[in-house]
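Q: coordinates only, sequence not included:
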């Protein structure tokens, strides 16, 4: 199916697809009320609900063969919904995976430059479509959560969640006390305000930093501002979930209790 043919905005609720499409959906919920398209995609494991809104706005989603760009559109579980031409079906099993991302992997579902993705480390082991909750930049390593639960991802990603993320930063030169002090108080760099919850200098070239909100490349930009080169940056904790003995490149599924604790923030 060509998703980039007739790009036409159709508001409202779509009627159900043909009986053949309905019978092909092993995970369909009969008689369910229509739901918003972005929520449907999130339940299919496409991405978080917010990311799915972007997919829709970019014209990557079709419903019953028609490109849709309005996130408020509602669909039934029997409608044929496709993302980039791939048929989306709600997944019956929710998966929550903790990965120790190696440096050199990018946090995206696909990379236009052909770089290795963190998701590719999980693909051989899970039939579900998993996506990362938040990001680590390419040169950083450490803990990152993958899931196909859009609501769970939304809760964890929202700044109001208050979930702490702890990092170990190792540098090539000694770290001045001023860096830690100003980072804790808050510092504005090129118009963006950065503030960590704590910055604990453990040795002359090792700092433990705890962030809550976490802006794009926040730690790296603060260290660059003080002209302190970073040798390695590793996330060792997300909320109450610690790295423990999880080797680089390894992963494990989160327990129900761990998911409950993360959702409780």
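A: Good, I have the coordinates. Computed from a predicted model, the values in this text were never measured in an experiment.
Q: alpha carbons only for contacts and neighbour counts from here, please
A: OK.
Q: separation between the residue positioned nearest the centre of the chain and residue 51?
A: Nearest residue to the geometric centre of the chain (Cα atoms, centre = their mean): residue 133, 2.5 Å. Distance, residue 133 to residue 51, by Cα to Cα, to the nearest Å: 11 Å.
Q: next one: the residue lying closest to residue 215 once chain neighbours are set aside from residue 238, what distance?
A: Nearest non-adjacent residue to residue 215, counting by Cα to Cα, 6 or more residues apart in numbering: residue 194, 7.6 Å away. From residue 194 over to residue 238 the distance is 19 Å, taken as Cα to Cα.
Q: next up, a structure to set beside the first:
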């Protein structure tokens, strides 16, 4: 890896800024002052120091975000705020992206990373990774609905959905509302909402609680995020 790229990757500054810092003699590689930006370094083996501080290279980043409503699950959008826009300047990287998407009006767990291989593993239908949601549904969810969800069925546009696990937390018969949890292994467009529409009900609030072995940290306020712990990351990778 070029030295200026390494410096940019470790947060010293942009590649343009890194070149200026190199010219000032502020960077050493294995004890030697290096001023050439194109110098090739081993990001793991070489000891690279900037202004007396040894720099540590990190290839992949993993953030758990508590996505709020009104934010788009994308890296950029012309009209709306995106989940990447919620990152602080010191955490922002151009290669970070959301793993899958949550609808604009859906809250909950969203993973941001630059690890494309892990994202593919989590999203691949062949891997059968659970996605668990909590929802408030307009309508009385019944044991008949549970049976239908368990066997799989066709949506209103005839598209088939695979079997899922529907659980009823509570039912308010006076307001004709139900609180449910749903575990699916697919990620079709507006899938949860469309599944309930197919049985004559409407989702009025939706929140993702879990993806694979990764649960949303309820201490995170809406719009907040944090890096995954090693334990969480190991658990997530078990879904491979």
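A: Looks like it arrived, so ask away. Please read all numbers here as calculations on a predicted model, not as lab measurements.
Q: just to revisit the earlier point, the equivalent of the residue nearest to the centre of the first structure over in the second structure: what's it in contact with?
A: Under the alignment (TM-score structural alignment), residue 133 of the first structure maps onto residue 99 of the second structure. Going by Cα atoms under 8 Å, 6 or more residues apart in numbering, residue 99 of the second structure touches 110-113, 119, 122-123.
Q: 6 Å instead?
A: Residues near residue 99 of the second structure by Cα atoms under 6 Å, 6 or more residues apart in numbering: 111, 119.
Q: with residue 130 of the second structure instead?
A: 184-185, 211-212.
Q: how close does it get to residue 199 of the second structure?
A: For residue 130 of the second structure, the distance to residue 199 of the second structure - Cα to Cα - is 22 Å.
Q: show the residue spans covered by the helices in the stretch 51-200 of the first structure.
A: 150-157, 177-185 (DSSP state H, counting those that start in this stretch).
Q: adding mean neighbour count, write those helices out as CSV.
A: Shown next, in CSV, are the helices of the stretch 51-200 of the first structure (neighbours: other Cα atoms under 10 Å):
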stretch, mean neighbour count
helix 150-157, 20
helix 177-185, 16
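Q: residue in the second structure paired with residue 62 of the first structure?
A: Counting by TM-score structural alignment, residue 62 of the first structure has no partner.
Q: isn't residue 62 of the first structure right up against residue 75?
A: No: using Cα atoms under 6 Å, residue 62 of the first structure is not in contact with residue 75; the gap is 11.0 Å.
Q: quick check: which element contains residue 7 of the second structure?
A: helix 3-9 (DSSP states H and E).
Q: so what does that helix touch, helix or strand wise?
A: On a contact count with 3 or more Cα pairs under 6 Å, 6 or more residues apart in numbering; DSSP states H and E, helix 3-9 of the second structure meets helix 15-23.
Q: pull the distance from the next helix or strand after the helix it packs on to the chain's centre.
A: Per DSSP H and E, helix 15-23 of the second structure leads on to strand 27-29 as the next helix or strand towards the C-terminus. Between the centre of strand 27-29 of the second structure and the centre of its chain there are 35 Å (Cα atoms, centre = their mean, to the nearest Å).
Q: give the aligned range of the helix or strand that comes right after strand 27-29 of the second structure in the first structure.
A: The C-terminal neighbour of strand 27-29 of the second structure among helices and strands, as given by DSSP H and E, is strand 32-33. Against the first structure, there is no aligned range for strand 32-33 of the second structure (TM-score structural alignment).
Q: for the next helix or strand after strand 32-33 of the second structure, what is the distance to the chain centroid?
A: Once strand 32-33 of the second structure ends, the next helix or strand along the chain (criterion: DSSP H and E) is strand 48-50. Its chain's C-alpha centre lies 32 Å from the corresponding centre of strand 48-50 of the second structure when counted by Cα atoms, centre = their mean.
Q: so the longest strand belonging to the second structure matches what in the first structure?
A: Taking DSSP state E as the criterion, the second structure has its longest strand at strand 202-211. In the comparison with the first structure, strand 202-211 of the second structure aligns to the range 229-238 (TM-score structural alignment).
Q: mind listing what residue 49 of the first structure touches?
A: Contact analysis of residue 49 of the first structure by Cα under 6 Å, 6+ apart lists 38-39, 42, 150.
Q: to which residue of the second structure is it aligned?
A: Aligned partner of residue 49 of the first structure by TM-score structural alignment: none.
Q: one more: residue 185 of the first structure?
A: Match for residue 185 of the first structure (TM-score structural alignment): residue 151.
Q: who's in contact with the nearest residue to its match once chain neighbours are set aside?
A: Among residues not flanking residue 151 of the second structure along the chain, residue 163 sits closest, at 4.9 Å (Cα to Cα, 6+ apart). Contact analysis of residue 163 of the second structure by Cα under 6 Å, 6+ apart lists 149-152.
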